[in-house]
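In: this one's sequence-less:
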């Protein structure tokens, strides 16, 4: 049971880290290339959100396999666990997106 809660936290923080790290380093690259960093960061947030979720889940095939077994073989417990893992990763990616979005909107007054 402890591993279940640990995996929820891992999924959340991995997807959050992918979002924030990817967008921040993308903003640095945009600065070096002469593009507006905050606009580039927002564009990257929209593009890498799904990838942050996939990275947190460890790829798509194990997740789909668990979903398939849960749906077709009636193993509801595994299905519920996988849905919670997906929601945790989705929440982490969304919070990362919102943090970058708030960073952009907190410009000079």
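Out: On my side now, so go ahead. Computed from a predicted structure; not experimentally measured. Residues are numbered from 1 along each chain as shown.
In: all contacts plus neighbour counts: C-alpha atoms, from now on.
Out: OK.
In: All the helices of the chain, in order from the start?
Out: Assigned by DSSP state H, the helices in the chain fall at 2-33, 37-57, 61-72, 76-105.
In: Tell me the buried residues in the first one?
Out: Which is helix 2-33. For helix 2-33, the neighbour count (16 or more other CA atoms under 10 Å) marks 7-8, 10-20, 22-24, 26-28, 30 as buried.
In: So which elements touch it?
Out: For helix 2-33, the elements it packs on are helix 37-57, helix 76-105, judged by 3 or more CA pairs under 8 Å, 6 or more residues apart in numbering; DSSP states H and E.
In: Of the ones you listed, flag the one that's most buried.
Out: Greatest average neighbour count among the helices and strands packed on helix 2-33 goes to helix 37-57 (a mean of 20), per mean count of other CA atoms under 10 Å.
In: got another, please set it beside the one above:
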């Protein structure tokens, strides 16, 4: 059970990271093709994709919120804590992707 918890937390982190990095790379390619300034577009995309990366990583906001409500009202605080860890893990993955993009294109501004 504990291994499944950590596996899910790591997967949430990496999925959110991948959504941000993949979206930024493909969005930058699209900006280049359409003759826009790719680095500026990539930074904007990284910021805009953060919330969507979190949603994709945790499997949809409504399911997570519903599970969170059920576990708190049911008195299962350890499961509520697990849901919080999954959300924080997804946030850290999305934020890490944004920081990596900023670091990679820092010379472009």
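Out: Noted; the coordinates are in hand. Owing to the predicted nature of the structure, the values given are computational and were not obtained by experimental measurement.
In: The helices and strands packed on helix 2-33 of the first structure: which one's closest to residue 2 of the first structure?
Out: Residue 2 of the first structure lies closest, by CA to CA, to one member of these: helix 76-105, at 12.8 Å.
In: now the angle from the closest one to helix 61-72?
Out: Comparing the axes of helix 76-105 of the first structure and helix 61-72 via axes from the mean of the first three to the mean of the last three CA atoms, to 10 degrees yields an angle of 130 degrees.
In: Average offset of helix 76-105 of the first structure relative to the second structure?
Out: Comparing helix 76-105 of the first structure with its match in the second structure after superposition yields a mean distance of 0.4 Å (mean CA distance after the TM-score superposition for the first structure).
In: and that helix, which stretch of the second structure?
Out: In the comparison with the second structure, helix 76-105 of the first structure aligns to the range 77-106 (TM-score structural alignment).
In: where's residue 53 of the second structure relative to residue 65 of the second structure, distance?
Out: 16 Å (CA to CA, to the nearest Å).
In: and if you look at residue 23 of the second structure?
Out: 25 Å.
In: ok, now residue 77 of the second structure?
Out: Applying CA to CA, the value for residue 77 of the second structure to residue 65 of the second structure is 14 Å.
In: ok, now residue 34 of the second structure?
Out: 39 Å.
In: what sits against residue 79 of the first structure?
Out: 66-67, 69-71 (CA atoms under 8 Å, 6 or more residues apart in numbering).
In: Could you rerun that using 10 Å?
Out: 63-71, 85 (CA atoms under 10 Å, 6 or more residues apart in numbering).
In: what's the answer for residue 64 of the second structure, then?
Out: Residues in contact with residue 64 of the second structure, defined by CA under 10 Å, 6+ apart, are 55, 58, 70, 80, 83-84, 86-87.
In: how about it, what's its match in the first structure?
Out: Checking TM-score structural alignment: residue 64 of the second structure goes with residue 63.
In: Distance check, its match against residue 6 of the first structure.
Out: 17 Å.
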